[in-house]
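J.: What follows is a predicted structure for the sequence shown.
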Amino acid sequence: MIEKNAAHPTQQSRTFLTDLVFPPDTNHHNTIFGGKVMAYVDKIACISAMRHCRKPVVTASSDSFDFLAPIKTGDAINLEAYVTCAHRTSMEVYVKVERENLLTGEKQLTARAFLTMLAIDENGKPTIVPQVIPETEEEKQQYVQAQARYIDRKKKRN
């Protein structure tokens, strides 16, 4: 068993989710509702953060959510999430969303987001989380950039 508050590699939080986009998931343009994508993003960020800290979490903020391209009826929606950085009680989670044409195999980045998740105890109070150990070059780059985003978030709150 992994000690709850020891530093954990990013890989421990890496989470994947794939689903098929059906007509009820889409608007009159035959593209998935933005709110549905946001719900997927929140859900996978929650799973990723819980895998990192092994505690209940809540969404504290979403400071960046960029829609880059549509996902159409019949496409697969592929999401990948991982904890980029952890602070005392919060974690930043990066989520990448792709569309996949299942007939051709073509994939395209369609959205990305950074969410802050807060770990809570049984009384709903913030609780300490493990630090992150970035291993790949991408993870190390995200870790450094997460520090700057954290400072920006703190400035906006004050």
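T.: Perfect, I can see it now.

J.: use CA for all of it now, contacts and neighbours both
T.: Fine.

J.: Identify the residues contacting the host helix or strand of Ser64?
T.: For Ser64, the element it lies in under DSSP states H and E is strand 57-67. With contact meaning CA atoms under 8 Å, 6 or more residues apart in numbering, strand 57-67 is reached by 42, 46, 49-50, 110-120, 153.

J.: try it against this one:
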Amino acid sequence: MEKKPCSSSLAVKTSHVLPPDTNYHGTLFGGILMAHIDDVAAIAAVRHARRAVVTASTDSVDFLEPVKEGNSICIEAFVTWTRNTSMEVFVKAVAEDLLTGDRRVCATAFLTFVAVDEDLRPVPIPEVFPETESEKLLHEGAPLRAERRRERRNNSKEFAARFGTKYPWNQRNM
């Protein structure tokens, strides 16, 4: 498979923040922003793999600034790093006051996707390569983030095994 540049997976989506998308404070619900992030990141992953993908993890979504009703929210995502069947996607969300033109980064996130076949089995994907200094910075830091993901996933599996499916979770059940 031929390697692809990070830029070939770039996906961008801009939406208007309307009253149904906001909370009591008149700011965008975090869950709505997270849905936008997953949507655009998945598009970037499919563009890179040219295969169906599934979300394997979201490292974090760091909410840096509130997004107010009436603002626009622009989500940008691209693949920063690949392994055999998985890829890391960096996402940046920019809020814009449409009346003043003031723009600020309101959130960043890293997500991991796995390319799959029709039976939802992982399939190989092309490698990605960075071109810009920013892409190189993200690419170089990816192995450490991947190791942290593995550790977090192992911890999650331990919690799942400990807590199981029973409720309530009390000392007698643990």
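T.: Thanks, I have the structure now. None of these values were measured; they are calculated from a predicted model.

J.: Can you say which of the contacts of strand 57-67 of structure 1 are buried?
T.: Neighbour counting over the contacts of strand 57-67 of structure 1 (16 or more other CA atoms under 10 Å) leaves 42, 46, 49-50, 110-120 as the buried ones.

J.: I'd like to know which of those residues are part of helices.
T.: When DSSP state H is applied, those are split such that Asp42, Cys46, Ala49, Met50 fall in helices.

J.: just checking, what residue in structure 2 corresponds to the last one?
T.: With TM-score structural alignment as the criterion, the equivalent of Met50 of structure 1 in structure 2 is Val46.

J.: what angle separates the longest strand seen in structure 1 from strand 57-67?
T.: Across structure 1, the longest stretch assigned as strand under DSSP state E is strand 107-119. Taking axes from the mean of the first three to the mean of the last three CA atoms, to 10 degrees, one finds that strand 107-119 of structure 1 is oriented at 150 degrees with respect to strand 57-67.

J.: Could you tell me how far strand 107-119 of structure 1 lies from the centre of the chain?
T.: 4 Å (CA atoms, centre = their mean, to the nearest Å).

J.: now for the contacts of strand 57-67 of structure 1, which pair is the farthest apart?
T.: The distance between the two most remote of the contacts of strand 57-67 of structure 1 (CA to CA) is 31.3 Å, for Thr110 and Ile120.

J.: could you say what helices and strands the host helix or strand of Asn155 of structure 2 packs with?
T.: In the assignment (DSSP H and E), Asn155 of structure 2 maps to helix 133-163. The contact analysis (3 or more CA pairs under 8 Å, 6 or more residues apart in numbering; DSSP states H and E) places helix 133-163 of structure 2 against strand 72-82.

J.: Tell me who's in contact with the spatially most central residue of structure 2.
T.: With distances taken as CA atoms, centre = their mean, the residue of structure 2 nearest its centroid is Leu111 (3.4 Å). By CA under 8 Å, 6+ apart, the contact list for Leu111 of structure 2 reads Asp38, Ala41, Thr55, Ala56, Ser57, Thr58, Asp59, Ser60, Glu88, Val89, Phe90, Val91.

J.: What is the nearest of the residues you listed to His25 of structure 2?
T.: Among the contacts of Leu111 of structure 2, and counting by CA to CA, the member closest to His25 of structure 2 is Ser60, at 23.0 Å.
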